[in-house]
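Asker: Sequence first, predicted coordinates after that:
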Amino acid sequence: MAKLTQIRNIGIIAHIDAGKTTVTERMLYVSGMKHRVGRVDSGTTDTDDDAEEQERGITIYSACVKLKWGDYDINLLDTPGHVDFTAEVERCLRVLDGAVVVFSAREGVEAQSETVWRQANKYGVPRIVFINKLDREGADFYAVLDDIGPRLDATPVAIQIPVGIGPAHTSNPFRGTIDLIERKFLQFDPQSEGKQVQIQDVPEEMVDDVEVYREQLLETLYGFSNDLMERAMNEQEITPDMIRAAIRESCIRGEIQPVMCGSALHGIGVQPVLDAVGHFLPSPLDRPPVTGIDPKKPDVIISRKPDLSEPMCGLVFKILPAKTGDNYWIRLYSGSLKQNSRGYVPNRDKKENVAQLWQLHASKKERDGQIESVGAGDIVCVIGPRFAITGDTICDTREIIELPSITFADTVISMAIEPENTAEKKKLSETLEMFKRQDPTFDAKENEETGQTLISGMGELHLEVIQHRLTRDFGLKVKFYKPRVNYRETIGGKAEVVGVCNRQLGATQMFARVKISIEPLEDPSATAIVLDNCPPDGGLPDQFRPIVIDELKNRLEGGGHIAGFPLSGLRVRVLGAEAAEEGSDDVAFRIAASDAFEQGLKQAGPVLLEPLMRLEITTPDDYMGDIVGDLQQRRAIIAKTESRGMMTTIIAHAPLKELFGYSSAIRSLSQGRAGASMEPHGYHAAPAEDAANFSF
């Protein structure tokens, strides 16, 4: 078991194409974990080991690698940058202690950069920043550094600056970095692919710049470190070790983000990032104890420290189905987990076998990596469990705790599929169930009437990857239909109604009345809620209160009036009721509550909601007019435009329905020179003609 102070659980997160996987490859290479550098373009990287990833040159699935750097044992998770696979980032950040955020020096802070930064904020994950691709045409380290603060509400602090910038053929190419803490020039030997680092004095022409940026670093630290402030006021020496200690404390508290620079493709600047992971990012001991509840006493908060003497608890954050037994990726928070032991999953009320423990390498179990036990703070692959799903807790059978689960975004796009023959039907059903276990943002539901299955995901690319896996990896003969948007329904106004049950059932006269109000919430995409506002003297007997609430909740889950789409953005209140001495029972009150709900929906006016996407488009000025014109035709609202050097960035909000095939369209409009990314931006009312296409 690794020492807790030496463990670092970190993730590499960024916008697509910022260079996350290349950074990971270089880290594996310089740490001695592999002898040759894999390349994304050649499909030879360790972490992008899926055929789809290698073909597309992008990361789709998060991968975990272990490496040793000096005294540190690092569990490193490489995550996707495409918004369709944002669940992979979400699940990783939930279990990580720190993160390295990668930005491209040319594109800077992009849409998905903001998304992953927000996700890191949500889980309170300390992070360091690596500005990559400084050898590219149009790279600008200082512009990106200046952009991070206002765009991400962050406090970036440069601890390195580049020497030169741009490609080798320019007059002042990027050729190394200057460490502002030690005041040293670091050059990375190209013959060893950057493995050998030469430490030299700062070039004379950069001495003044180094002092300016070092002073900025210290000025920022004075605001967070009383010790440094006192030493500065007393004109005492401030050593590099003191600076590193102050950076570490402030970084772990989330007050600052140390910024570094380099070019991972050419092996420049990667070793200092690994040094920074050890120096500045937290060990499990630096993070607060995890808290959870006892499922039998939900009001009791329980905490677990990262200590071997504490009862065992961990969180399942990823499941990879396999023929030899599903691989469960678990972050252990306390105690120790041993091979051939038993654990308890409170979420499912099931005991689970822990048959085997394996170290992870990418998405596979590491060869010769089977281990006897694993301690608090580590990440491990477990074989044996059968019932747990992503986000479930596994804990000691005698000391039960349920940790907060992982929440994922709702799907926004669906596609109908059906097997070509009955022989394929069972195989398809089993495969889709496996996908659902693996990917929490994928869903599949079969329509018994049509024989079709509706698969849902986070975007066109997500469904395309699923489609390829079904046909290529599993050899299924399946018909695919055009993707469709996942609409929702809400109401346009308020209504107050009385639902009645007044029926003769045999010799019994059934009777009940239920009075409710129904009104829209401010956010149309918010979860619909039912409230019991009926006073004690409101005529609703206590034994029927849960019946009425349950029926109204069932009706909410049953969908709306327009086409049975899920209901959201509305509040239902129970205001009163009336019961008779005879004939008022559970069934009568269910019928009355259902009748009230039906009337309320009609009177309040059903509204169809469509998913809205936030688009961020970066384009040369020459194509701006054509792109804006195309956006207007797609019912987009342009929220903001801003110039970044020779490029213009457009932020727009557009309905998902109008954005099918948009990545191809924008390439065509700009001769391949513009790029776009999108992420969900809530729901808004769909045009009346769209609602008219569905039958009431």
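Answerer: That came through, no problem.

Asker: only C-alpha atoms for contact and neighbour calcs from this point on.
Answerer: Noted.

Asker: What strand or helix carries residue 399?
Answerer: According to DSSP states H and E, residue 399 maps onto no helix or strand at all.

Asker: Which stretches in the stretch 401-550 of the chain count as strands?
Answerer: Per DSSP state E, counting those that start in this stretch, the stretch 401-550 of the chain carries strands over the ranges 413-419, 443-446, 453-457, 478-485, 488-491, 495-505, 508-520, 529-532.

Asker: Identify the residues contacting the third one?
Answerer: So the one you mean is strand 453-457. Contacts with strand 453-457, where a contact means Cα atoms under 8 Å, 6 or more residues apart in numbering, come from 84, 411-418, 441-447, 463.

Asker: try 7 Å this time
Answerer: 411-418, 441-447, 463 (Cα atoms under 7 Å, 6 or more residues apart in numbering).

Asker: ok, of those residues, which come out buried?
Answerer: 411-418, 441-444, 463 (16 or more other Cα atoms under 10 Å).

Asker: before we move on, the earlier item: looking at the strands of the stretch 401-550 of the chain, which is buried most?
Answerer: Looking across the strands of the stretch 401-550 of the chain with neighbours counted as mean count of other Cα atoms under 10 Å, the highest average goes to strand 488-491: a mean of 28.

Asker: for it, packing partners?
Answerer: With contacts taken as 3 or more Cα pairs under 7 Å, 6 or more residues apart in numbering; DSSP states H and E, strand 488-491 sits against strand 606-620.

Asker: another one to put next to it:
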Amino acid sequence: MHSSAPHLLNLGVLAHIDAGKTSLTERLLHTAGVIDEIGRVDDGNTRTDSLALERQRGITIKSAVVSFVIPATDVTGPSGGTGSPRLTTAPDVTVNLIDTPGHPDFIAEVERVLSVLDGAVLVVSAVEGVQAQTRVLFRTLRRLRIPTLIFVNKTDRRGARYEGVLDHIAARLTPDIVPIGTVDGIGTRAARCTAANGDIDFVARLTEVLAGHDDALLAAYVEGAAPLPYGRLRTELARQTRDTLVHPVFFGSAATGSGVPELVDGIRDLLPATVGDAKGPVSGSVFKVERGAAGEKIAYVRMFSGTVGTRDSVLYGDGGGGRGGDGADADKAAGKVTAVRVFDRGEDVRAAEVRAGQIGRLWGLGDVRVGDVIGVPRTGVDPGGRFFAPPTLETVVTPLRPADRGALHLALTQLAEQDPLIDLRQDDIRGEVSVSLYGEVQKEVIQATLAADFGLDVSFRETTTICVERVVGTGAAFEIIDKEPNPFLATVGLRVEPAPVGAGVTFRLGVELGSMPYAFFRAVEETVRETLLQGIHGWRVPDCAVTMTHAGYWPRQSHAHGTFDKSMSSTAGDFRNLTPLVLMDALRAAGTTVHEPMHRFLLDVPADTVGAVLPALARLRAVPHTPSTDGASYRLEGDVPAQHVHALEQLLPGLTRGESELETAFDHYEPVRGGTVPARRRTDHDPLHRKDYLLRVVRRTHGGGREGRDGREGSDWSDGREGP
């Protein structure tokens, strides 16, 4: 007998583009009885590629969720030769399958999904083997300790390999793999996958891999004269798979369905069902936000604990601040859930609630953003944690019709809700908007989306590289209230020092916290962080320590008739306006250097083409490290500036007869060497140029600011607050 209560498993399907990930999703749904006919990516009729643009281009752009049930099954297996066959019962498993993009330009969509997975299937092509994106994805899955099965697809295609692909996986991904079965007729349409069911060769290979991670098993293996019982090995395989120590490898074809039933068994038997207390504190994660037909926001939420129902009021936020309010929940927004839908057997259905372990769609959270935590964060999990490198490219988006500027900004803001990493930069001075990118395909998709969904025709300027600035030394500056050249009723002193790479920006107080109202300290800190988005050369300053060394203000004062007089009382705006001037003076004193993003490349080329490839690498400022040879293949590993990666991809086919294999991924930043230091146009009021900055502040505050005692206009323009 088995329990009728289904187990839950949130499963990601990941792959390099064109490995057959979406086709496998279709086959899994068909095998589970969710769909009657299998859609084809080329025909644009797959279940998970629902966007018109996805159907047109034949690629996955957005993650999609679909649910199916793997029914309970009695599982039999040989006992190891010493008794009757083993009989166990595997319960129903309800799988929320999340199909993710394979193209590297949409890695941000994959990043958001990873945080909600219980397990993953990594798809590898039996023809191409391990590819660039495969390695990036697998390294991340291992780092996050997400249990992963590997499915080698396309065994029916000409050029498909068995041992060759296993060797490739062992060399490029991990040696801790266990092939679950063999393939007859590989490379032909008649290819058939046979599951391993305790045969001698399989048991020997399985024992060897598992014993490498379990001392007790190793001792039994070394000391025992007979093979270990298959039941014990199967149990240990499940444990080590769930502990991410080993990775079972399944072979098959999404096109013919061969090997897919064996993969389904592996998903049920080897990957861990989700755990979570439906009666515990509410804790969930928003991994996707989309807009409904009426423009309302819909949040995709994975619940880890607790239950959220219709009409429930919930707190949500990303832990990063900036949503207003005071106290412990200053970074949280409150909302009332107006509707809930959950995924069930291929559909999303209206439900009264979404419980721990489930994925649901919530309506009513008007200010929700991707990455938000619903309720309380999970213990030991950074809600803002990043798994992949940030975008290293950017471009300016301009409407073909100048009258569409406002509509373009609104449309891009909505797209940024769905993909925060496009990182809008609004240049109010020039009336321009720039977006961050992973690649040229992403630019094309943004352009097509703006045309199809918003009716906006746009063009893009040339794509440029996003650099960063790093602080070189220590610098300090201060300005005193009511002393020239300070035009604001505030005293601010700041010291800037370098911090280790990855440390981020830290703000410290070198003055007594009680020396002035807390709201003024907060105004300084917020402005420091905002100002450091554009350093001396216009690039973000990611790692430094800023200490406030001077602070002073004029208390709230009133005239005899009791009216508040801004001209002789400090406001938060004074501190917000003065801080950029002081901080830039301190940065200038410390000095900054511009660093450009570097990609690590791995390049395999025919040995006889090396003479043509090496000069091309030199022209692109690529620096190869120690090369190695493998038969007629020559392998180069090294670093290349991000701005030249696309050019390298374009050059290689002609230099290598189309026989090269190139993998690249962001690795680190390096100082720009030689030539002109790249600068980025500023989008703020440019505190590097004091006179122009003050004129812009005066212009912005005209009519809403104050006249100082000497006729100077003031500065309470940033948020309308007037101090405590």
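Answerer: Done, it's in. Nothing here was measured: the structure is a model prediction, and the numbers come from that model.

Asker: TM-score for these two?
Answerer: The TM-score (TM-score structural alignment, normalised by the length of the first structure) is 0.78; 629 aligned residues with a Cα RMSD of 4.0 Å.

Asker: And the strands of the stretch 401-550 of the first structure: which comes nearest residue 606 of the first structure?
Answerer: Each of the strands of the stretch 401-550 of the first structure has some distance to residue 606 of the first structure by Cα to Cα; the shortest is strand 488-491, at 4.5 Å.

Asker: Identify all contacting residues around that closest one.
Answerer: Under Cα under 7 Å, 6+ apart, the answer for strand 488-491 of the first structure is 520, 524, 560, 565-570, 601, 604-610.

Asker: Would you state the strands of the stretch 551-696 of the first structure in chain order?
Answerer: Using DSSP E, counting those that start in this stretch, strands in the stretch 551-696 of the first structure cover 570-578, 606-620, 637-644, 647-655, 675-685.

Asker: out of the contacts of strand 453-457 of the first structure, who's nearest residue 39 of the first structure?
Answerer: The closest of the contacts of strand 453-457 of the first structure to residue 39 of the first structure turns out to be residue 463 (Cα to Cα; 26.2 Å).

Asker: Could you identify the residue of the second structure that aligns with that closest one?
Answerer: Under the alignment (TM-score structural alignment), residue 463 of the first structure maps onto residue 443 of the second structure.

Asker: cool, residue 682 of the first structure as well?
Answerer: Under TM-score structural alignment, residue 682 of the first structure pairs with residue 668 in the second structure.

Asker: tally of neighbours for the residue nearest to that match when sequence neighbours are not counted?
Answerer: Leaving out its chain neighbours, the residue that sits closest to residue 668 of the second structure by Cα to Cα, 6 or more residues apart in numbering is residue 598, at 5.4 Å. Using other Cα atoms under 10 Å, residue 598 of the second structure has 25 other residues around it.

Asker: what's the alignment partner in the first structure of residue 598 of the second structure in contact with, if anything?
Answerer: Here residue 598 of the second structure is matched to residue 612 in the first structure, going by TM-score structural alignment. Contacts of residue 612 of the first structure were listed using Cα under 7 Å, 6+ apart, and they are 653, 654, 655, 656, 680, 681, 682, 683, 684.

Asker: which strands and helices sit next to the lengthiest helix in the second structure?
Answerer: Assignment by DSSP state H gives helix 572-590 as the longest helix of the second structure. Helix 572-590 of the second structure sits against strand 475-479, strand 491-498, helix 518-531, with contacts defined as 3+ Cα pairs under 7 Å, 6+ apart.

Asker: how about a cut-off of 10 Å?
Answerer: When contacts are defined as 3 or more Cα pairs under 10 Å, 6 or more residues apart in numbering; DSSP states H and E, helix 572-590 of the second structure sits against strand 468-471, strand 475-479, strand 491-498, helix 518-531, strand 544-552, helix 690-701.

Asker: got the ones you listed as TSV, with distance to residue 457 of the second structure columns?
Answerer: Output for these, formatted as TSV (distance: least, Cα to Cα, whole Å):
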stretch	distance to residue 457 of the second structure
strand 468-471	31
strand 475-479	46
strand 491-498	44
helix 518-531	31
strand 544-552	41
helix 690-701	31
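
Asker: List just the one of those that sits closest to residue 353 of the second structure.
Answerer: Nearest to residue 353 of the second structure, of all these, is helix 518-531, at 38.0 Å by Cα to Cα.

Asker: quick check: angle from that closest one to strand 491-498?
Answerer: 40 degrees (axes from the mean of the first three to the mean of the last three Cα atoms, to 10 degrees).

Asker: so which strand or helix has the equivalent of residue 75 of the first structure over in the second structure?
Answerer: Counting by TM-score structural alignment, residue 75 of the first structure lines up with residue 96 in the second structure. Take DSSP H and E as the rule and residue 96 of the second structure turns out to sit in strand 93-99.
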